[in-house]
Structures are given as C-alpha cells and as structure tokens.
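[1] Let me see the structure of the following:
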Amino acid sequence: DFASECLNPYVRQFLVGWITVLDSVPDIDMLGFLPDFLDGLFNMLSDSSHEIRQQADSALSEFLQEIKNSPSVDYGRMAEILVQRAASPDEFTRLTAITWINEFVKLGGDQLVPHYADILVAILPCISDKEEKIRVVARETNEELRGIQADPAEEFDVGAILSVARRHLSSEWEATRIEALNWISTLLSKRRAEVLSFLSDIFETLLKALSDPSDEVVLLVLEVHARIAKDDKHFHQLIVYLVQNFRVDNSLLEKRGALIIRRLCVLLDAERVYRKLSTILQGESDLEFACTMVQALNLILLTSSELANLRDLLKKSLFNDAGKNLFLSLYASWCHSPMAIISLCLLAQTYQHASSVIQSLVEEDINVKFLVQLDKLIHLLETPTFAYLRLQLLEPGRYIWLLKALYGLLMLLPQQCVAFKILRTRLKTVPSYSFSGEQFKQLSSGNAIPEVNNFVGSQVSEEAAATKEDQKNVHNGINFAQWQQQFEKVQEQHRAHSKSEALSRSNSTSSAKEMQRPEEPKRPLPAADMNRPPSRSSRRGPGQLQI
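    I've put the predicted structure just below:
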C-alpha cells in the first residue's frame, strides 16, 4: 500500500523491486501476503512511469503463475480487489484485472461461490468494453462462471446475483443487458424455486425490458417470462401485467405487440395465450383500449405463421368441440370490434352469422376506423390464409351465405377505394350458378340451403350425403342468436361511450370559447325608458297578434 501511495517514483520502483526479490526467495511464501499489496501493484499499472508499469506487470504475471501452481490460495480477499480494479478507467488495468478474474474462476470456482455477485458486477460491464481484448476475456469468464455447478449447501446468494442482473438490465449496452438476462434464465433453470421467491424484486424490471429497443433483448426477456410462467399462477400474472403495460404504453402495443404476442404463443402455447388474453379483455373497462387490443390480436391471428394451428382449429368450429370452445372463448372479447368478429366468423366458416353481424351494423359503427379495418380484411382475403375461402366461392350454391357476407362487405365500402375494386373483382370471378326459387326463398328466410348444385347442375350421392352431414352439424351447439345479442350489447356500450366522449369534448371546447370571449358590460336602461308605461302591444294577451 505504501508503494502505491508514495509520490516518489524512485521509491515505488525500489519497493516493486524488493517485492520481486523476496518472491524469488524459496523459503518465503509471498502468496500468503499477496492480498496485502495486490491492490498497490494494480495501482502501479496505470503509473505515469513506463518502467514502473512494466515492473508491476512483470511482478503480477509472476504471482499469477505461482497461483496456478499453488494448491492453497486465498481467492476471496483477492477477488474483492480484482472486482474494484476491473472498473478502473485505465484500459490496461481493466484487462489485467479481468484476466486475473478469469484465472480465478477456472482455478478456484467453488471457493468463489460467495463472491459470484461481486465478480458478476465486474464482468457484465466488461462484456461491452470498448477494447476487444477485454470483451473477449470477459465473455469467456462469464461463460465459465455460469457453467459452474455450485453445491446447494454452499453460500450461493441467488438474491444478490438477481439484484446485479436486474441493475444491469438498465445498462446502456445491449451486450450487457443480454448477458444479464442469460443469468436470470440460467438461474431459473437451475434454482427456479429460489428465483421465484425473489420474483417481486425483478418482475417489474423484466416487464419494462419488453420495451427495450433491441429485438434480441426483447426475445430473451420473453424467454425468461416463459420460464417464469410455467405454472398457472405466474402465467396469469404475466398476461395481466402485459395487458396493463399495453394499456399504459400504447407505443409498446404498436411497436412490440406483434413480436411479444407471437413469441409468447410459441413459448407458452398459442391457444393458452389467446384464451387468457380474451378472458382478460372481456372484462376490460377501457373500451377504446379493448377495441384496439382485440384488433391487434385479430391481425396477429390472421397473419402469423406461429398461429397456423390455431387458425386450423378455428376452421373446425362447426364440426369440432375444441374448435367450437376456442371460437366462443375468443368471441366474448372479439365483440369489442365489429371487424374482428366478422374476421373470426370468416375464419371459423360461420358465414351465416357473419352475414347477420354485417346486417346488424348501424350508421355509428361505420366510421373511419371501421373502414380502415375493413380495408385490411379485404386485402387479407387475398392472402394464403383465406385460400380455402376463395376456393369455396367455386361452389356458390353450397356457400351462399359466404357470398352474401362478402357482398355485404362490398356494400359497406366506398366505391372509389382500392379495397372495393379488389373485392368486386374477386366476386366477379365467382361462377354464376342458377338457383331454384325454393333456394332463394330459404336464403331470404334465414334457413340453411339443403341442396347443393355443382358445375353441371347435378349432385352425386356422395356429395349429397356429405352436405347433409355438414348441415346437420352446422350449429354444433352454438346459439348464434344469443351470441349476436351479446355482440350488439357490447357495441351499444361502445356507441354510448363514443357519444359521451364526443359530448365531453364538445363541452370542453364550448367552455374554452366562453372563457376566451370577453364579457360585454350591461348597459343600464335610460331613465325615460324605465319610467315609461308599457305600450299596448306589450300588454297583449296570449295568442294575440301585434298589429
């Protein structure tokens, strides 16, 4: 210590020389005293004198070599010194310190267990160091440290390590944030129960990390969340917090919503995620947010490759109990958006109900937002997702309700928009089959059409049998009239909310104008007018005209 604090460079050089000489004496074990002067030697690595820096580096190299060959070394005391020196502003000092830590982790891993958190404090910032050599050694050390299988009986402080990782999730360096997340993930896989006991300390930070500018960080955060949410309790907590974050931070839903939902569907099962989201949104009090969220979820459902199995299940809603249950589970919250409901019905092939929903729309529903969503749907109808629907148009006699639903959408679109032209062009390609008067009569009455005409106007017995079987299961226990009532009820709530918001804005505007308008002073009546008796015209009775 005296050597490092001495101002005279010659004295410092002299002392380093003596340390080197004493270390060369076989009968003197300088390693036992190394923790006492190690900090001083590291301090000399940034000395202004080149000779002193060289001597200090040479002495440290000799000591490190001796440590490698020594069976008993006090790693703990020296580790504390190295951690401090790893944060030195001097580049060479940082490199030497992180190199020593690397060797310590390899040589005395078990002895360093109580110091894991401190060592991690040194390693994580160095992973993003501007000097490549330091980054390489820091990464290697980090991997070595994370790979050590600590005995559960040892003093392995999970809480301290999680605290370090949590702090570094706010680092300005992406690489450091990534490694901090890797540590949390590793601890979850090895010591899940202990990590969950500290969950309240890190959960909020993990949620905020979902807004990280780096996609790689966001994906890692989602993996950590998925590990946490293996059980129902934490899964529910995750989805609830996620919805709350989307509500508070609209930009998160807009920029990261699709990425987050899609990844969670891969990690935690798409059906489970969508059912839980639907349940939460069903009781959402913020109607505008509920509508926005449902529209986002609906778009992800229709476009994401990760949700292909979910779409396939929904297509069986009329013939399969699992598909029906999923359809009804989503329907409850999809009611917040007319276009989401129509999309869901088209996906589930409940075309008659889709047509009924379209017919139930009123003037207030068809606004700019609705038309934007409708435009998106029309474009989506031309994608591979709805290839089955376009192929069904080859059998217009069998899928008359599909035609009616599509023509209903066409009638809602302004004729000059691109979506109108796209849908009209598609409908023009539908083969023009002839229908009997009985078929049109049943169509107008709302009943399913029992007969199907093929291209030549005849029906083979196999097709007839299949059609009858389909029609027998057409509702699959779904009371569409009841569900439409729920849809209309929710939409009525949205209309009332919109009117209330519009009235509130109107009142605010009027109040602002009143405050800005200067008050006109009241002019007193002239004395002559005040004393003048009322005229005959002013004394006329009710119903009398003034002449």
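
[2] Every contact and neighbour count from this point should use C-alpha atoms.
    OK.

[3] secondary structure element for residue 13?
    If you go by DSSP states H and E, residue 13 is part of helix 9-24.

[4] And that helix, what's buried?
    9, 12-13, 15-17, 19-20, 23 (16 or more other C-alpha atoms under 10 Å).

[5] Just name the closest of those residues to residue 58, please.
    residue 20 (8.9 Å; C-alpha to C-alpha).

[6] how near is the closest residue to the closest one other than its chain neighbours to residue 5?
    Among residues not flanking residue 20 along the chain, residue 59 sits closest, at 6.1 Å (C-alpha to C-alpha, 6 or more residues apart in numbering). Remark: distance between residue 59 and residue 5 (C-alpha to C-alpha, to the nearest Å) = 18 Å.

[7] Neighbour count for the two, which is higher?
    residue 59 (18 against 11; other C-alpha atoms under 10 Å).

[8] Which of the helices or strands spans the more buried one?
    Using DSSP H and E, the element containing residue 59 is helix 50-69.

[9] Show the residue spans covered by the helices in the stretch 51-200 of the chain.
    75-85, 91-107, 116-126, 132-147, 158-168, 174-190, 192-197, 199-208 (DSSP state H, counting those that start in this stretch).

[10] ranking those by burial, who's on top?
    Compared across the helices of the stretch 51-200 of the chain, helix 116-126 shows the largest average neighbour count, a mean of 23 (mean count of other C-alpha atoms under 10 Å).

[11] which residues are contacting the helix holding residue 13?
    3-4, 6, 28-30, 41, 49, 51-52, 55-56, 59 (C-alpha atoms under 8 Å, 6 or more residues apart in numbering).

[12] most centrally placed residue in the protein?
    By C-alpha atoms, centre = their mean, the mean C-alpha position of the chain lies nearest to residue 260, the distance being 3.3 Å.

[13] and this one, so I can compare the two:
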Amino acid sequence: MSMESAIPAIIMRGLKDKTYSKRKAAAQDLERLVKGIRTEDAQVQSIIHHLERDLCLSVDPNARKGGLIALSAVAIGLSKGVKAYLNAIIAPIITCFSDKDAEVRYYACESLFNVSKIARKEVIDRWFSEIFDSLCKLSADSEQSVQNAAGMLNNLIKDLVASDPSGAPNFDMDKFFALLVERIRVVSPQLRIFIMDWIQLLHGIPSLDLLYYLPAFLPGLLSYIADTRVDVNMKARAILNSLLEGVVASQALPEVTPSGAGTPVAGASPGPAASASGGEGTAPESESEAAATAGDTPPVVGILAIAAASAASAASAASGSGSGSGTGSGETADTASPLAADVGVSVQRPFDVARIVPSLLWACCSQDPAMQANGLLWISGILSSGKFKRALVPLADRLVHGALLCVSHNLNNIKNAALDVDAALLALFLESTSGAGSAGRAAIAGGGGGGGAPSAAAFPLDRLIHELSQLLTHGAEATRLAALEWLLIMSQHEEGAFAAQLGRNSGLFSALLHCLLDPSPRATRTAIDVLATLGSHMGPKWFRRCCECFLQMLQGDKKMMQERCSLIVRQLAMTLTPESVFSTLADILTEASLPPGTGSASASGAGDATPAAGDDTAAAPVTESPAAVAATVAPAATAAGAASPKSGRAQPRHFALYGTCPPLDLAFVESLVQALHLILMTSSECARMRAVLRATDDRAPESAESASLFAQLFRCWSHNAAASIGLCLLAGRFLQAYELIKLCSCDMDVTVSFLVDIDQLIHLIESPVFTPMRLHLLDIANNQSLLLALNGLLMLLPQSSAYNILKNRLSSASAISASAAAKLPAPSAVPGAAPVVAFPLRDHLDHQHIEQFIACQQSHSAVRSLAMTMLNTHSRNRNLFAFVQSHPETEKVRRSTVATYLLSQKRSPIDISQVRDLL
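    Next up is the predicted model:
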C-alpha cells in the first residue's frame, strides 16, 4: 500500500474538519484500522509518517489538532506494540507543545496523555527530559485550559516515575538534571512550584540517588527562600530541610576521598568564597570581591563535571590510591557518567560534600536573611556529622570566612547560627591539630590537603591565615574579634607553623599591628595576646620589630596615642614582663631619636634587616641617609589615618616584618616618654618593676638588675625633664634628681609643658608609689639630698595647688623630724632594728647620666628655638610645613623634625599665634 493510500481519504477529511466531533470520529476509525494492521510494520510506519507530514506539520490549525488526535489513536490501536513506533509518535507531539495556537497546545497535552497511558515506562525512559522541558513551559502558559491540561499530564508523568516497578528510572539523569539546572533559575512562582514538586518527588525515590546531583541545583533552590510568595518560600524551606536530613543520613555510605576538595569544580563560577583554596600561594578573594560576587547570581556547577569528578573519585577509592585521576578532556558524557547500569540496578554513589560548599557560602553572603540562615543551618548540620566534618577540613578557610562575616549580623538568629558554626569549626581545628602527629603538623604548616582518607586531611593554615588577615580590617567589630580569637588559638596551638606563615604573609603582620589601635579594647587586648604569644616563640628581635612599628603608628595618630598607649603598654606588661616591655621601648626611643650624625638611629636595627628567603614583601636594609628617611616620616604620618570609604575605618599601613625603625620626632618622643612614665608610676602591672628600681629590701648597694634597668630607662627618660626627675626620685637617686632640677632652672628653657609635667609629678609624690620616699624625709641624718630636690621643685613651681601641696608636705616633715630627732635613739643602739630605707647607700651622681640628659634637652631646646625663629620671621606663611621643608639654612632632618613638632601641636592649616603660645 502506498503512502497516499495508507489512510483512507474519508478519514483524512474527517481529521482535518473544523469540528471536534468529526475529528474524533475519524480518529476512532483510524484506531480500528490500525488494530487490524498492527502486524504490518511498513503500513503502520507509513500511517505515522503521513500523519506527521500532512497533519501535524500543516499550516491549518484544525489539521494539526486532527493529527494529534490521530497519533494518540494510533498508539491506542497498537497497544503493547507501540514501543517500536514510540519515537515517531512522540516527536511531532513534542513539536506541537510550542505551537502558537493555544488549542493545539491543549490537544498536544491530551495526545501525549493518551500515549503515555499506553506506553507508560517507555515514555519515561526515552523522552522524559523533553517532556519535562515542555511541561515546565506549559505550566505557566497564558491560557488556563492549557495549564490545566499540562497539570493532568504532569501528574500522570509523576505517577509513572514514582510507580516504576524496577524502583530505578532508566532515563538519562545527566541530561535531565542539566535541564533542571537551566530551568531552576526561573522567576515565575508557578514554575518554581512545578520544579520543587519534581525535586520533592525524585528525592522520595531512594534508589534515584538525588544527592549526587545536589551541588548542581542547590543554589537555585536556596534562592527560592528569598521569594516573596509564601507558598514558594515555605515549600522551598521544607524541601531544603528534607535534603539536609538526607545529606546527614548519607554518612553511612562508604567513605571515599573527596575528589578535588579545596578546588573549584570545572565549569563552576566561583561564589563569594569559592576557588580560594587552590595551590599554595593562591590568594583568596578579598572581602570586597566576595561582596561583589554575592549578588543574585548563584554559582553554577556543571552536571558533566560533577559526573566526571565523582567517577574519578570512585575509581580512586576502588584502586586504593590517595590521588584521584580526573576524566580526560576527550572523554564523552556517556563514559564519564556512572549511569550505565542496567534497569533495576540501584547505583549508590558517595556524596562529595565539598561540592556544595560554594553554594552554601554564596547563601551566607547573600543579602537575604532567610538565605543566610539556611546556608548556616546547612553548614552546621554537615559539621555535626561524623564523616563530613573531616571532609570539610581542606575547605575550612572558606567556611571560616563565611561564618565570620555573619557573626556581626543584626539579626540574632543569624548571629547565633554563625557563632555555632564558628565554634564547630574551631573545635574541628583543635581536633585536627591535636590528633595529628609530626607529619600531620608538617602538612598543616604547608597548607596542603594531602591525600588519603579525609581523617588525615590537614588544615589549610596558610589560606586560613590569609582569610583572617583580610577580616581584621572588616568594618564590623564582632567579625574582627572573631578573627582575632581564631588567630590567638592558632598561635597557641601551632606556634611554629603560625610563625612560618607569618614570615610569608606580611599582610597579617600589618593587620595585627593595626588592631592595636582598634576602637574596641577587647580587640586590642586580643591582638596583643597574639603578638605576645608569637614573641615568646620568635624571640626578642621580632618583639622589638613589633614595638618599632607600634611607635610609628602612634607617631602618626596623636589622638590614638592619648587614648590607647596606656592600654597597649599595660596589656603588654601583663602578658609579658614590664621590664622587657619598657626596656625594649626605651632602647627604640633612645636610638631612633638620636641627633643626625651619630649613626645609631639607622644602624640600631641592622641586625633585623635581613629579609626572609622568598619574602618579596620584606623590606631591604635601609640604604638612604637618615635625613632622607626622616624627610618622609611626617607626610606618611599625616596620611596614616586616612579613612576607608567602604568601612569608615582607617586603612592599615603596611609594615614589613623585617626592617628598621626610621628616626622619630623629638616632640613625639618627649610626649611618649611622659606617657610611659605615668604608666610606670601608676599601673598595677608595673608594681614589681617599681620595686626593682627602688630595691629597698636591705641596706646592701643596689643590685645589678636595678642599676641596669635604671640606666636603660634614664637614657630614654632624658627626653622629658619631669619624667627624668620622677624616675630619680623613685629609684632613690635624690642627689641626681637635685642636679637635674638645677640644670632645668639654669641652663634650659622652662616651658609650659615642663611645668605641667612637674605639676603631675607633685601629685604623684602624694600617691602610695612614693611612700618610701616620703618616709625617707624622717631620716634626718640622710635626707639632705631629698630635701634639696623637693625644695628645688618647690622653687620651680609657680603659686598653685601643686605648690601648696608640696610646701605643706615639706613643712610637716621638717617639724616632725625636728621633734623626733632628740627622742629617738641612734639606729645602731636598737638591737635588731631594721633600717627605715636603703636610699642613702646609692644616693650619688652619675656624670654619664647627667651628660646624656644635657644632650637630649639641648636637642629639644634647639628644635623649639628654630621653630620660634621661623614663626617670628614668617608669621604670614600659612603652609608652615611646606616652608620648613624648603628652608635652605637648616639640615633636612632638623627641618622635618621642626615641622612635625609644629604640626603635632595643631593640625594644618596652622594658626601661627596658637603655635607660638604652645611653644
């Protein structure tokens, strides 16, 4: 029978008729015809081809409708024999799903519904992806009738998938999930519900192994939580909770090495913290880059990439090799996919939790609170599982970054969830480091993930330190504090590895120093604890470098010096020892403030100027002259407090781990010495140090420790006359104090700042710190030097409250001493009597100290004199700093020192009259 005569003409006319009843009657006639020739393969193929060419592809809508009805009639007529012709029947129906006529689309749904009821499982196995794609479009059709028809067809297809007697559908899963990932980005609420219904259905089939494809569609599903429609939102939450339960329950599967843990999936676009854990030296994204990628576009994971990677992982686990061999670039999807099993065979693949981490971190960095909460909930649930928390060790740097960004959230539920994740990660770090042997610690130091089972994976210490150093400059206080807590614990448990990373990561060193000036006192204390812990491991040279950089920061910010200097020094003294802290600071101030020409300021740190091998950021030894270095100090210090436009916090200055301290300004040194002196005299942390300086426990001469400490401090204290006098009074060197007072009154300028410092000293004399000295006033035989010193101070003071305080003290002491002198026996006549004080045995002049004091004070006097001369000569010059730099009659270092001295009194633009008054 020819193609033209395969279908009778009367049936063809009926199928093309515009009335439904005639088309239906013609289809019934065709069904009876096909039943009679179902064994005639050629005739059946001819009929199907004729229907497709002349009816389904016709320009007449009625003909297309008739062709669709006829195709379903042919399927019914063929009954079980439809398998052989199924592709030819379904192909034109799928084409008509996109017809511009709504009635044609409706009839296409009806036709496929009838065909599916006949062919059942065969339709799913061969055409499931195409049918799903068509239903996805039709579920949001503009015509309600088409939506209803698509809904009925969708229910039938779902029933066929769920009721498969084999328990495992045999359609191409890779192709289907690639289509699902493409469609999951829709914004229509109807389509979102349609997609979630299918995910829920497939998740309910145990043998389907939906979790294997979870990394591909999880980002889209997480984005549904931000939908404003309540039904979409609630359904997404329910499905995510169910999937999380499945992930946690899947820990019973055989444990394999996560393929590519710590590396991004091929074809994946990095999320907010993705692709940060490549090889050593690969820097993760900065905070600003993470924020830029944490928008509305979720990370995309390729289906074929997942299949190839997991196939390589399974092969690696089966062969016992620790290093997975990836799929070659020329391998086809069929070869890479592990879905080549026969029908009915349940294929369970290990779940690689590392591949969902980018999606979870993307959710954590989202602007939607619900997405953030669910991302943290998933991470917390995975960490609570016994197997997967070990697999997450190589990804710890990304997870810590995401959690710490959320600890500063203004919503308590998100903040608490982030704190829970942070605590779990911290416990995982402690477990990993404590359980690792020497080989494990070496791997941790190198930051490598290592091979073998997840239990042997090492913490990526280098990448984690990089992430934490970036977070130290974050605008939120809670995030900075959490990052500092991490660094403190890491420095305490992995001192050697942490120190090695610090040598390679100069950004961390600068960030830690910047935290010393953090507005939060708690952050400052924690940063000091980290530096002190590292100092105990790295030695005194490293601690000296920290102090040098700390002084440079204080010089650039006078306000911070006033507000934070005491807190930092006291915390350092409490963490270390006050003697080591004050000695180090005194040495730096002494050497860095020497006048030009001595060479000590530039050569003092030469032993510390050797950069570490391979450290590109380490500073080379300073080769410029001290004058050239000093000329750049003031401009850099002025710009040091520039605020970040993003966070509103000061941008951290960069400090090389190996370098030298440039010359310090004399005005800054003078004010800092006074601040250190007040800390020494008043803080409880320095009580032992004050006792060492006094050394009043017996009448023996002062100990070598006391003499060395006093000499070290006095060299620095000489920059401030009042502080030098106070130090001598504390140490019982009253004759030397009297000599200093005479020098101040005769050979040096008595400035307003000096009188203010003397006023503070008088009030300190009335404090408990100077109780031994006040008692020494009663020792008539040995108090002459002390009386001279105190009376000299009295003569320096103008009539003020401090003058009256000291005058009353001296008057009462003189009266008591005079009345008691005649009544008390000599000390040697009282058996076993202890001496009152031990000061007299060391009350002598040290001429070297006096010369040091004179040299320092002359330097300060010269600076003040030069500044005053310039003010008087150029009182109209508003830009004084630029003028001083260009002055031809003074050396470069002196010009910079004078300019900085003036600018330290009042910021530019300078009011000349106020600066003159201050001087």
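
[14] re earlier: relative to residue 233 of structure 1, which of the helices of the stretch 51-200 of structure 1 is closest?
    helix 192-197 (11.6 Å).

[15] That closest one aligns to what range in structure 2?
    Aligned using TM-score structural alignment, helix 192-197 of structure 1 spans residues 495-500 in structure 2.

[16] The matching stretch vs structure 1, mean deviation?
    Comparing stretch 495-500 of structure 2 with its match in structure 1 after superposition yields a mean distance of 2.7 Å (mean C-alpha distance after the TM-score superposition for structure 1).

[17] neighbours around the residue nearest to residue 300 of structure 1 when sequence neighbours are not counted, how many?
    Spatial nearest neighbour of residue 300 of structure 1, chain neighbours left out: residue 258 (6.4 Å); criterion: C-alpha to C-alpha, 6+ apart. Residue 258 of structure 1 is flanked by 18 other residues according to other C-alpha under 10 Å.

[18] Can you tell me the residue that sits opposite residue 258 of structure 1 in structure 2?
    By TM-score structural alignment, residue 258 of structure 1 lines up with residue 566.

[19] Next, the contact list for its match, please.
    By C-alpha under 8 Å, 6+ apart, the contact set of residue 566 of structure 2 is 675-676, 679.

[20] give me the element it is part of.
    In this assignment (DSSP H and E), residue 566 of structure 2 forms part of helix 558-575.

[21] which parts of that helix are buried?
    Buried, per 16+ other C-alpha under 10 Å, within helix 558-575 of structure 2: 558, 560-561, 564-573, 575.

[22] For the residue mapped onto residue 331 of structure 1 from structure 2, pull up the helix or strand it's in.
    In structure 2, the residue paired with residue 331 of structure 1 is residue 714, using TM-score structural alignment. For residue 714 of structure 2, the host element (DSSP H and E) is helix 704-717.

[23] which helices and strands does that helix pack with?
    helix 578-592, helix 666-682, helix 687-694, helix 721-730, helix 847-873 (3 or more C-alpha pairs under 8 Å, 6 or more residues apart in numbering; DSSP states H and E).

[24] Mean neighbour count, the ones you listed: which tops it?
    Buried most deeply of these, by mean count of other C-alpha under 10 Å, is helix 721-730, with a mean of 25.

[25] residue in structure 1 matching residue 905 of structure 2?
    Checking TM-score structural alignment: residue 905 of structure 2 goes with nothing.

[26] Which residue, other than its chain neighbours, is closest to residue 905 of structure 2?
    residue 915 (6.8 Å).

[27] by contact count, what packs against the helix or strand hosting the one you found?
    According to DSSP H and E, residue 915 of structure 2 maps onto helix 912-918. Counting contacts by 3+ C-alpha pairs under 8 Å, 6+ apart, helix 912-918 of structure 2 packs against helix 847-873, helix 892-905.

[28] If we go by neighbour counts, what in that helix is buried?
    For helix 912-918 of structure 2, the buried set under the neighbour-count rule, 16+ other C-alpha under 10 Å, comprises 912, 915.

[29] Could you check how far residue 163 of structure 1 is from residue 193 of structure 1?
    16 Å.

[30] Residue 230 of structure 1 too?
    12 Å.

[31] Distance of the residue nearest to residue 300 of structure 1 relative to residue 243 of structure 1?
    The value you get for residue 258 of structure 1 to residue 243 of structure 1, if C-alpha to C-alpha is used, is 13 Å.

[32] How about residue 62 of structure 1?
    58 Å.

[33] repeat for residue 346 of structure 1
    26 Å.

[34] wait, which of the helices and strands packed on helix 704-717 of structure 2 is closest to residue 461 of structure 2?
    Set against residue 461 of structure 2 and scored by C-alpha to C-alpha, those come closest in helix 578-592, at 29.8 Å.

[35] Which part of structure 1 matches the closest one?
    With TM-score structural alignment as the criterion, helix 578-592 of structure 2 aligns to 270-284.

[36] Also stretch 303-318 of structure 2?
    Stretch 303-318 of structure 2 maps onto no residues of structure 1, going by TM-score structural alignment.

[37] contacting residues around the alignment partner in structure 2 of residue 408 of structure 1?
    Aligned counterpart of residue 408 of structure 1 in structure 2: residue 792 (TM-score structural alignment). Residues in contact with residue 792 of structure 2, defined by C-alpha under 8 Å, 6+ apart, are 738, 741-742.
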